[in-house]
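Chemist: The sequence isn't on hand, but the structure is:
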């Protein structure tokens, strides 16, 4: 509210010559006239203030109504962003956020080569930058060579990163210029007004090997992504690799007569057949077990043949730490007074040993670290004796598949 300061000095005036003790003092009549004028002025200001207040209230009410209407119109709309990108035939798209400023990356399946941009950005106009790339079938020789090069190391890196540049963001402060770049870019050494792509794969290869990606690091414009070899899926942390169990998923080509064995990065189709021992015949009682047919009482050669032969298949990664217990063998019941465990022949003796872990239990132990891909076999014999007389033999054939990767 507007205030008008008024300073009035009231004094006693002489009735004859209207002279006062003070030169600035007013008499009663003059004071009343002045007060009336001040009252009119204040009343006018108060009326103007009330009108202005009503006008402001009307504008606020109108603005509030428009805001409510705008909110109702936008209730059913999605947040600003780009439409879902078209699926990439013979490849896949990395990136699930389609908002303005975000990027998606394109990756082709093994045997195919990316033709076009490997990265597209969601622009302010809610459309994707550039054009949709495609995946072209590679020449077989070129693909095989690339696969061999990729599997030669547990952590390989892109050797030809994109040389994408972008303008930097510069501000002037106190007579000097300061420039910054987006995440994934660094100031160019030649021109501070330009930002060059930061090769994260090369950076981490020199500082922390294997910490960025467990297997393959692929550099992209302003970013990177990790890639796993065939037979693996990228984990949720976007850097680790999880083995795909083709046997459980049914993604194998094994016949009904074969046994599907999952390995790290693949699978094996194994045919299990009963062994041959002199004067002894066997029958397959399950997919992984063969039992000996009854022997004639006087046929000692047949009686010394194993009563049963079991098959066991395992898969381990390369360079596994040793010693490592791979397999435990236990007798369900003991008829004699002695139970012995050992390896048959010379197969696998340089990599395995048998360790006794209980009266009825033995362990197959890997004693030497092995580099894959490789396959090793060990035949474990369990013999039951009564007063040093053989009551029966049981054989377990263990096959070990070693992966070419250490994960």
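Modeler: Perfect, I can see it now. Everything numeric here is computed off the predicted structure, so don't read it as measured data.
Chemist: Only C-alpha atoms from now on, for both contacts and neighbour counts.
Modeler: Noted.
Chemist: center of this protein, which residue is that?
Modeler: When the chain is reduced to its mean C-alpha position, the nearest residue by C-alpha atoms, centre = their mean turns out to be residue 238, at 2.0 Å.
Chemist: Excluding covalently adjacent residues, which one is nearest to it?
Modeler: Take residue 238 and drop its neighbours on the chain: the residue closest to it by C-alpha to C-alpha, 6 or more residues apart in numbering is residue 226, 6.5 Å away.
Chemist: Helix, strand, or coil at that neighbour?
Modeler: Here residue 226 is recorded as strand under DSSP: H, G, I helix; E, B strand; the rest coil.
Chemist: Surely it is in contact with residue 217?
Modeler: Yes. Contact criterion C-alpha atoms under 8 Å: residue 226 and residue 217 qualify, at 4.7 Å.
Chemist: Looking at the two now, which is surrounded by more residues?
Modeler: Just comparing residue 226 and residue 217: by other C-alpha atoms under 10 Å the higher neighbour count belongs to residue 217, 25 against 20.
Chemist: Tell me how far the more buried one lies from residue 209.
Modeler: Residue 217 sits 11 Å away from residue 209, going by C-alpha to C-alpha, to the nearest Å.
Chemist: and residue 70, that one's in a helix?
Modeler: Yes. Membership of residue 70 in a helix is supported by three-state DSSP.
Chemist: That one: neighbouring residues, count only.
Modeler: By the measure other C-alpha under 10 Å, the count of residues near residue 70 is 11.
Chemist: next one: residue 327
Modeler: The local packing of residue 327 (other C-alpha under 10 Å) involves 14 other residues.
Chemist: Same check on residue 254?
Modeler: Under the neighbour criterion other C-alpha under 10 Å, residue 254 is assigned a count of 17.
Chemist: Presented hereafter is structure B, for comparison with structure A:
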């Protein structure tokens, strides 16, 4: 016989007897129909709970899928480039054409929630058109030259070069391939042909031709990507500065930085490790953002029976005090020097420096700012029982050098056991990177 365990609330037939009754309580067993009905009720309950769980899981998956949705990789038009890398929903990409081509279609396309791109697929169309000669023979249309170089270039077949400048410079200069390049031409509808130049070149008309004159052609202006995109934080091309080039652009970094492999961000050069500094012997080189500093930490001179000895490049320890000198006992037992590089306009509050003691024998520590230049932008706070923090409270525009003296005092029952001085120097860069 198969026994089906049932919850307590499904028990049936309990006889409720009044208090004091001597009758024995009896229980009725469930009939097969009643047991089957109870099992079905439990199955319905479990099915409802499972459906609710699946609905919650499905909603969570839908939310995650929205966050992870990306559009297909956009097609970059021939003779053009795409600006922008993210293909996630809500992000934009931009398209520009090389010199000598005009963008047809959407300049900006956004990734929509249905994972499709807005607008239409752009393509780059050549801007230059030329005429045809008599009898269907193509007239020469000149050659492509760099805008900054005005050296004559060789004519197409059937064209004569009669420029006085070319005659003066001679054949060798006139055929210098680094200054000129033949255009790419293709036949179009009857009576026209289309020619274009490589990126960085523009169409230059022939100085003389035989036969009927060719139709004038226009030289399209170069697209200045720096002017279009550099000024906006959303479309900024370069971290620092942008230089427009014929058909392209180049990112520039300030002195003390190198352009990274991504060609748009700058990386600080560590002059100290590369021995590119000008520090003399005895000085210490401190690398900063965009440069370096030469420092020479020195212990304070003897005063009031108190003198110090240098125990490391950045630390001074107090010599033993005479028994009768109270001023010496109240002076700092050690002085350390700390140099911190910092980018300009950092977000605040920002922890710059932490101070603590490795051997805590008293019952309390106190932290305070004792002086220095620019201390108005700093504050000290306790992070735990044995540690304090120097906090930058206001953004600082560089270049500027800030100094602050911190004191950490150890007490036992309000009696000073010793104190340490941290002399912190902050070199703020003129740049935010």
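Modeler: Thanks, I have it. Everything quoted here is computed from the prediction, not taken from an experiment.
Chemist: After superposition, what is the TM-score?
Modeler: The TM-score (TM-score structural alignment, normalised by the length of the first structure) is 0.55; 250 aligned residues with a C-alpha RMSD of 3.3 Å.
Chemist: So what does the residue nearest to residue 238 of the first structure match up with in the second structure?
Modeler: Aligned counterpart of residue 226 of the first structure in the second structure: residue 251 (TM-score structural alignment).
Chemist: Please determine how far that match is located from residue 92 of the second structure.
Modeler: Counting by C-alpha to C-alpha, the gap from residue 251 of the second structure to residue 92 of the second structure is 21 Å.
Chemist: The match of residue 226 of the first structure is in contact with residue 240, isn't it?
Modeler: Yes. Shown here, residue 251 of the second structure and residue 240 form a contact pair, counting by C-alpha under 8 Å, at 7.3 Å.
Chemist: Common neighbours of those two, please.
Modeler: With contacts defined as C-alpha atoms under 8 Å, 6 or more residues apart in numbering, the residues adjacent to both residue 251 of the second structure and residue 240 are residue 265.
Chemist: Make sure residue 35 of the first structure is indeed in a strand.
Modeler: No. According to three-state DSSP, the state of residue 35 of the first structure is helix, so it is not within a strand.
Chemist: Tell me the counterpart of residue 365 of the second structure in the first structure.
Modeler: Residue correspondence, TM-score structural alignment: residue 365 of the second structure in this structure matches residue 339 in the first structure.
Chemist: can you tell me the helix or strand for that match?
Modeler: Taking DSSP states H and E as the criterion, residue 339 of the first structure maps to strand 338-343.
Chemist: Would you mark the buried spots in the very next helix or strand once past that strand?
Modeler: Towards the C-terminus, the helix or strand next in line after strand 338-343 of the first structure, according to DSSP H and E, is strand 352-356. Of the residues in strand 352-356 of the first structure, 352-354 count as buried by neighbour count, 16 or more other C-alpha atoms under 10 Å.
Chemist: Quick one: map the residue nearest to the centre of the first structure onto the second structure.
Modeler: If you follow residue 238 of the first structure across to the second structure using TM-score structural alignment, you land on residue 263.
Chemist: three-state assignment of its match?
Modeler: At residue 263 of the second structure, secondary structure determined by three-state DSSP is coil.
Chemist: Quick one: the helices in the stretch 251-400 of the first structure, in order.
Modeler: Assigned by DSSP state H, counting those that start in this stretch, the helices in the stretch 251-400 of the first structure fall at 300-303.
Chemist: all strands of it, in order?
Modeler: For the stretch 251-400 of the first structure, applying DSSP state E, counting those that start in this stretch gives strands covering 258-263, 266-271, 282-286, 289-292, 308-316, 324-330, 338-343, 352-356, 361-366, 374-386, 389-402.
Chemist: Isn't the match of residue 365 of the second structure up against residue 383?
Modeler: Yes. The pair formed by residue 339 of the first structure and residue 383 meets the contact definition of C-alpha under 8 Å, at 5.8 Å.
Chemist: Who are the contact partners of residue 288 of the first structure?
Modeler: Contacts of residue 288 of the first structure were listed using C-alpha under 8 Å, 6+ apart, and they are 272, 310-312.
Chemist: Now check the second structure for the residue matching it.
Modeler: Using TM-score structural alignment, residue 288 of the first structure lines up with residue 314 in the second structure.
Chemist: cool, and residue 397 of the first structure?
Modeler: Aligning on TM-score structural alignment places residue 397 of the first structure opposite residue 423 in the second structure.
Chemist: so how far is residue 356 of the second structure from its match?
Modeler: When distance is defined by C-alpha to C-alpha, residue 423 of the second structure is 14 Å away from residue 356 of the second structure.
Chemist: Please say which of the two ends up with more neighbours.
Modeler: residue 423 (20 against 16).
Chemist: quick one: that one and residue 166 of the second structure, what's the gap?
Modeler: Here residue 423 of the second structure is placed at a distance of 70 Å from residue 166 of the second structure (C-alpha to C-alpha).
Chemist: give the contact list for the spatially closest residue to residue 343 of the first structure that is not a sequence neighbour.
Modeler: Beyond its immediate neighbours in the sequence, the residue positioned closest to residue 343 of the first structure (C-alpha to C-alpha, 6+ apart) is residue 380, lying 4.8 Å away. Residue 380 of the first structure makes contacts with 341-344, 395-398, as judged by C-alpha under 8 Å, 6+ apart.
Chemist: In the second structure, point out the residues matching the strand or helix carrying residue 41 of the first structure.
Modeler: Counting by DSSP H and E, the secondary-structure element that holds residue 41 of the first structure is helix 28-73. Alignment note (TM-score structural alignment): helix 28-73 of the first structure is unmatched in the second structure.
Chemist: Tell me the first helix or strand C-terminal of that helix.
Modeler: The C-terminal neighbour of helix 28-73 of the first structure among helices and strands, as given by DSSP H and E, is strand 91-94.
Chemist: what's that next one aligned against in the second structure?
Modeler: Under TM-score structural alignment, strand 91-94 of the first structure corresponds to no residues of the second structure.
Chemist: who does that strand touch, helix- and strand-wise?
Modeler: Contact partners of strand 91-94 of the first structure among helices and strands, from 3 or more C-alpha pairs under 8 Å, 6 or more residues apart in numbering; DSSP states H and E: strand 103-108.
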